[in-house]
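> structure for the following, please:
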Amino acid sequence: MKYLIIPVTPFQQNCTLLWCESSLKAAVVDPGGNPERIRAEISRLGLSLEMVLLTHGHLDHVGAAVEMAESFGVEILGPHEDDSFWLQMLPQQSQRFGFPPCAAFEPSRYLVEGDVISIGDECLEVLHCPGHTPGHLVFFHRAGMLALVGDVLFNGSIGRTDFPRSNHEQLLHSIKNKLWPLGDVSFIPGHGPMSTFARERLSNPFVADPRFG
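Here you go, the predicted structure:
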């Protein structure tokens, strides 16, 4: 599995292109904005976009999802249905954060824990990791030991839990019980630089192993 991180929106959200090297079939994960930039990279790399994947329903992760899906004639998959209220609140989110207007939408299909997404010859496993939002998903490429974790975990930090229906204890549970058991995985967070689960277990001030003895 190959990937390219494309920072988008004023929040510099990590939109990620994933593709199968043999077939050049691709998915775009969390296209929060700047669709022209994303389309340019798809064209430059000669990729065939197969789907749009969403980790959760916050505006900076989904703002260009409908435009990307319609322009390529593909489906939007995810997040988990528990984030449907965030997708319905997109007009309010746009107004609050000063983004261009974004209409509410429903994905082609909500995803659940245990779903497997095929991109050419590659597969992504779906994990439900609530806490930052109730319907937050993580996409895991086991063969490449790579995870796209959205706003669950960051290099040196964790996701905010001061939003409606966020839950701090639930977030910690998701990280410790869903992510850590995957092993020494490299991860692409929703914002900022990549890291590894091993590094965060050692030094992340919020979830490092020593905190939980």
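
> going forward, measure contacts and count neighbours with C-alpha atoms only.
Noted.

> pull the contacting residues for residue 133.
By Cα atoms under 8 Å, 6 or more residues apart in numbering, the contact list for residue 133 reads 56, 57, 83, 161, 163, 164, 165, 166, 167.

> what strand or helix carries it?
According to DSSP states H and E, residue 133 maps onto no helix or strand at all.

> same question, the one 5 residues further on
Here residue 138 is covered by strand 137-141, with elements defined by DSSP H and E.

> report all helices and strands that that strand contacts.
Judged by 3 or more Cα pairs under 8 Å, 6 or more residues apart in numbering; DSSP states H and E, strand 137-141 is in contact with strand 122-128, strand 146-150.

> on that earlier part again, if you rank the contacts of residue 133 by neighbours, which is first?
Highest neighbour count within the contacts of residue 133, by other Cα atoms under 10 Å: residue 56, with 31 neighbours.

> circling back: who touches the strand holding residue 138?
Under Cα under 8 Å, 6+ apart, the answer for strand 137-141 is 1, 54-56, 78-80, 122-130, 146-150.

> the same query, at a cut-off of 6 Å, please.
55, 124, 125, 126, 127, 128, 129, 146, 147, 148, 149 (Cα atoms under 6 Å, 6 or more residues apart in numbering).

> following up with a second sequence; could you model it the same way so I can compare the two?
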Amino acid sequence: MQYRIIPVTPFQQNSSLIWCDNTRQAAIVDPGGEVKRLLGEIEKQGLSLCSILLTHGHVDHIGGAEELSRLTGVPITGPHQDDAFLFETLPQQCRMFGFPPLPAFTPERWLSEGNTVRIGDEELSVLHTPGHTPGHIALFSAHARLAWVGDVLFYSSIGRTDFPRGNHEALLHSIRRKLWPLGDDVRFIPGHGPMSDFGRERRSNPFLAES
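The predicted model follows:
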């Protein structure tokens, strides 16, 4: 599995282009905006987009999804249905955070704990990781020892829980009971900022460090 991290929008949200070496099929995780730039990277790598994957319903992560789907004919998948209210209120989110106006939309498929998503010969497992939002998910490649965790966990930080239906205790539970068991060696791509690994964050993240 190969990947490129493409920060987009003034929020510098980490959109990820990931693909299967064997089939050249690809997915975009959290296309928050700058769709032409994302399409240019797909073309540059000689890939065929087969999936648009969303970790949660905040505008900086989903703002380009509907346009990307419309231009490519590729369906939108995820997150968990508990984030449906965020898709329904996308126009209000745009006004609140200063994004250009966007219409509400509904993903073609919601995801649940235990689902899998295929990208060519590669497979991603779905983990329901509520806290930052109630329907947040993480995606995990056991083969690559790599996870996409959206806004649950960051390098030396954790996700905010002061947005509507955020829950701090649920967030900590998601990290400790869903992410840590994947293994200290697992690297992760967060929704913003640099990559890290679960071992480093478990040991030294000031919000999570074990005594």
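
> follow-up on the earlier one: dump the contacts of strand 137-141 of the first structure to JSON lines, plus neighbour count and distance to residue 174 of the first structure.
Formatted as JSON lines, the contacts of strand 137-141 of the first structure follow (neighbours: other Cα atoms under 10 Å; distance: Cα to Cα, whole Å):
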{"residue": "55", "neighbour count": "31", "distance to residue 174 of the first structure": "14"}
{"residue": "124", "neighbour count": "21", "distance to residue 174 of the first structure": "18"}
{"residue": "125", "neighbour count": "16", "distance to residue 174 of the first structure": "15"}
{"residue": "126", "neighbour count": "23", "distance to residue 174 of the first structure": "13"}
{"residue": "127", "neighbour count": "23", "distance to residue 174 of the first structure": "9"}
{"residue": "128", "neighbour count": "21", "distance to residue 174 of the first structure": "8"}
{"residue": "129", "neighbour count": "27", "distance to residue 174 of the first structure": "5"}
{"residue": "146", "neighbour count": "20", "distance to residue 174 of the first structure": "17"}
{"residue": "147", "neighbour count": "23", "distance to residue 174 of the first structure": "14"}
{"residue": "148", "neighbour count": "25", "distance to residue 174 of the first structure": "14"}
{"residue": "149", "neighbour count": "24", "distance to residue 174 of the first structure": "11"}
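
> just the element for residue 52 of the first structure, please.
Residue 52 of the first structure belongs to strand 48-53, assigned by DSSP H and E.

> for the first structure, just list every one of the helices.
Taking DSSP state H, the helices of the first structure run over residues 35-45, 59-62, 65-72, 84-88, 90-97, 168-174, 197-203, 209-212.

> for residue 111 of the first structure, find the nearest of those.
In terms of Cα to Cα, the element of the helices of the first structure nearest to residue 111 of the first structure is helix 84-88, at 11.4 Å.

> quick one: the closest one to the second structure mean distance?
Here helix 84-88 of the first structure, set against the second structure after superposition, deviates by a mean of 0.5 Å using mean Cα distance after the TM-score superposition for the first structure.

> list the buried residues in that helix.
84, 86, 87 (16 or more other Cα atoms under 10 Å).

> residues contacting the second one?
Looking back up the chat, that one is residue 86 of the first structure. residue 57.

> and residue 196 of the first structure, how many neighbours?
So residue 196 of the first structure, with other Cα under 10 Å, has 18 neighbours.

> mind listing residues that contact stretch 74-84 of the second structure?
So stretch 74-84 of the second structure is contacted by 50-57, 69, 107-112, 134-135, 137 (Cα under 6 Å, 6+ apart).
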